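> have a look at this prediction, sequence included:
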Amino acid sequence: MASKEAFLKNIASHLGRERRSGVKPPTYISQPWDHFYKDMNRDELIEMFIANATKIGAKVIDAENEKDLNIILGPWISENDQVIIWNDERFEELKVYQALNQLKANWKKWQDGQENHLIFTEKSKVGIVFADFGVAETGSLALFHGKGKGRSVSLLPLISIGFVKKDTIVPRITQVLKAIHQQVPSGDLTSCFNFITGPSRSADIEMDLSIGVHGPGELVVLLI
């Protein structure tokens, strides 16, 4: 907090005024975006998410009742394939690390600030992450980054595999932004958040749609 105050006071001094405080956000009379899809139940939101994610090129697999994750991951990960994965306790609970060992993959957990891990990630075939939310309206994965959860893991490998819990699928980006806003009072904010909507697409090269130019060319979503 001290560094934040010093930063803001420094800006204020360069603007030739005192540090301002007590600014209140506006109160809107109507917030229609909160009411979109309000009558949809959990199963309907999941169906919407699957439909929209599939439309934009993601492969969605229902793995909720699948105990042998090595069977689920097998089509994308073979023996000695290079795999980078978040260092996340949720993967411990699901025994994903164990599944990678069973597949005999050459894998590593992401470690912050390690140059050799960045090089390993750049050369990896697969990157595995755990989404904090799924957005039904767009079929997107919302990733909250922090310690052990590097951004490069979902960006640099050829294939991106994202786990998402069914009970974290929300109607719109609105609900994700609210969750982030609720982190503000405690100061326990995510260092960065990303919305991943399908595999990497680019159409700025002679108006030709290219897949996988600026990121993974394949996105696999595992619903649990």
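That came through, no problem. Numbers count the residues shown, from 1 in each chain.

> going forward, measure contacts and count neighbours with C-alpha atoms only.
OK.

> is the residue most central in space within the chain in a helix, a strand, or coil?
Residue closest to the mean C-alpha point of the chain, counted by Cα atoms, centre = their mean, is L143 at 2.3 Å. Using DSSP: H, G, I helix; E, B strand; the rest coil, the structure places L143 in strand.

> what do you get for G127?
Secondary structure of G127, per three-state DSSP, is strand.

> for it, give me its contacts.
Residues near G127 by Cα atoms under 8 Å, 6 or more residues apart in numbering: 83-85, 121, 153-154, 156-161.

> who's in contact with the closest residue to V60 other than its chain neighbours?
Excluding its sequence neighbours, the residue lying closest to V60 (Cα to Cα, 6 or more residues apart in numbering) is V221, at 4.7 Å. V221 sits next to 58-61, 161-164 when contact means Cα under 8 Å, 6+ apart.

> on that earlier part again, and the residue nearest to the centre of the chain, how far from F133?
7 Å (Cα to Cα, to the nearest Å).

> and for V83?
Taken as Cα to Cα, the span from V83 to F133 is 23 Å.

> now do G74
Plainly put, G74 is 25 Å away from F133 if you go by Cα to Cα.

> kindly report the same for Y28.
26 Å.

> looking at these two, which is more packed in?
F133 (24 against 6; other Cα atoms under 10 Å).

> residues touching that one, list them.
Shown in contact with F133 (Cα under 8 Å, 6+ apart): 141-143, 164-165, 168-170, 176.

> check which element follows the helix or strand encompassing A12 along the chain.
Take DSSP states H and E as the rule and A12 turns out to sit in helix 2-14. Sequence order places helix 42-55 as the next helix or strand after helix 2-14, per DSSP H and E.

> show me what counts as buried in that next one.
45-46, 48-54 (16 or more other Cα atoms under 10 Å).

> check it against this one:
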Amino acid sequence: MNDKTFLAELDAQSRVKQEEFFDHIASRLQRPRQKTAPIRTLKGAPEDWDRYELSLEARITQFVKHWELAGGHAHRLAAMKDAVLLIQDMVRHTGAKHLIMQDQPELEPIQTALLRTKEELQREEQQDINLTIWNAHGLDDAAKGWLVAAAAQADIGITAAHAAVSYTGSVVLPSSEISGRTVSLLPTMLIVIIPVLRLKTRLGEVLRPMDEWPLAERPAGIHFVSGPSRSADIENDLTIGVHGPGIVHALLIEEA
């Protein structure tokens, strides 16, 4: 028996088992097998859903509710300076020693403040902080590997969201040279800065504009984060922080 014949027999056996499997499901449901696709008169989201829009206040309230139900922590802040103070307090309270953050323009006030905090704590001999800024522009593979290693040992990662979705309680994090995906995936704790004007009602409001992105400018990855990482793959035992940060804070900034 040659390889082609052998593979054809395996395929035939697999199709028989597949038919038996679906027949068994249909019998247990006590209804006939549906072997043709039903005719669908609608495609995509219904028109009334496309028109569904919440006020800014309602979007904030709904996002916080859904984010916290998924196990995340939400903080509503008036201005970026309040976010700076909160993050400084988190660093001191947790005793974090390794921090990594994206090199995004909106995060510059936090970067400046953390460098100042680092100097203050070193003078006080209370805490030795190592702050890494992620920017992979022009780096070779070895330097990029160093950045990934820094993210892997980081206690806290800080990034700004491209957008957030109130209906699902999700933040949207595209990767780029100045916003590496490992900053949001590898640290123990993740802090996401969300200007409230980036908070949308529906997921479609975020996805549809992405269709217009030029192919050459599309990111290698777009991550939708809804609270801390969780998995129940092993014996249905829910475990937090398996595939990403176990603690996630969303900081909603109200100033434009």
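Yep, it's here. As the structure is a computational prediction, the values presented were derived from the model and not from experiment.

> sorry, back to before: what would the contacts of F133 of the first structure look like in TSV with distance to K109 of the first structure?
Output for the contacts of F133 of the first structure, formatted as TSV (distance: Cα to Cα, whole Å):
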residue	distance to K109 of the first structure
L141	20
A142	20
L143	17
V164	18
K165	21
T168	24
I169	26
V170	28
V176	26
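
> looking at the second structure, which of those hold up?
Checked against the second structure using both residues aligned by TM-score structural alignment, their matches' Cα atoms under 8 Å, these keep these contacts: 141-143, 164, 168-170, 176.

> list just the nearest of those to A12 of the first structure.
V176 (31.5 Å; Cα to Cα).

> what's the counterpart of the closest one in the second structure?
Here V176 of the first structure is matched to V206 in the second structure, going by TM-score structural alignment.

> mean per-residue distance, the helix or strand encompassing its match versus the first structure.
V206 of the second structure belongs to helix 204-210 when assigned by DSSP H and E. By mean Cα distance after the TM-score superposition for the first structure, the fitted helix 204-210 of the second structure averages 1.1 Å away from its aligned residues in the first structure.

> in the first structure, what stretch matches the helix or strand following that helix?
Note on helix 204-210 of the second structure: by DSSP H and E, the next helix or strand toward the C-terminus is strand 222-225. In the comparison with the first structure, strand 222-225 of the second structure aligns to the range 193-196 (TM-score structural alignment).

> ditto for stretch 176-186 of the second structure
Going by TM-score structural alignment: stretch 176-186 of the second structure matches residues 146-156.

> got a list of contacts for that stretch?
By Cα under 8 Å, 6+ apart, the residues outside stretch 146-156 of the first structure that reach it are 84-88, 109-112, 118, 121-124, 127-129, 145, 160-161, 190-192, 215-216.

> just the buried subset of those residues, please.
84-87, 109-111, 118, 121-122, 124, 127-129, 145, 160-161, 215-216.

> which ones among those map onto helices?
Counted as lying in helices by DSSP state H, out of these, are 118, 121-122.

> which residue is the nearest non-sequential neighbour of A160 of the second structure?
Closest to A160 of the second structure by Cα to Cα, 6+ apart is I193, at 4.5 Å.

> just A96 of the second structure next, same as before
D155 (5.7 Å).

> in the first structure, what residue corresponds to that neighbour?
D155 of the second structure maps onto K125 in the first structure, by TM-score structural alignment.

> and L56 of the second structure, by the same measure?
In the first structure, L56 of the second structure lands on R42 (TM-score structural alignment).

> same thing with V165 of the second structure?
By TM-score structural alignment, V165 of the second structure lines up with V135 in the first structure.

> pretty sure its match contacts I173?
Yes - applying Cα atoms under 8 Å, one finds V135 of the first structure in contact with I173, separated by 6.3 Å.

> looking at those two, which has the bigger crowd around it?
Neighbour count, other Cα under 10 Å: between V135 of the first structure and I173, V135 has more, with 28 against 18.

> and the gap between that one and G127 of the first structure?
Going from V135 of the first structure to G127 of the first structure by Cα to Cα gives 20 Å.

> kindly report the same for A179 of the first structure.
As judged by Cα to Cα, A179 of the first structure and G127 of the first structure stand 25 Å apart.

> equivalent analysis for P157 of the first structure, please.
6 Å.

> need the overlap of contacts for those two.
Common neighbours of P157 of the first structure and G127 (Cα under 8 Å, 6+ apart) are T121.

> can you give me the end-to-end distance of stretch 162-178 of the first structure?
Per Cα to Cα, the first residue of stretch 162-178 of the first structure is 22 Å away from its last.

> buried ones in that stretch, by neighbour count?
Going by 16+ other Cα under 10 Å, stretch 162-178 of the first structure has these buried residues: 162-166, 169-173, 175-176.

> I appreciate the help and will end here.
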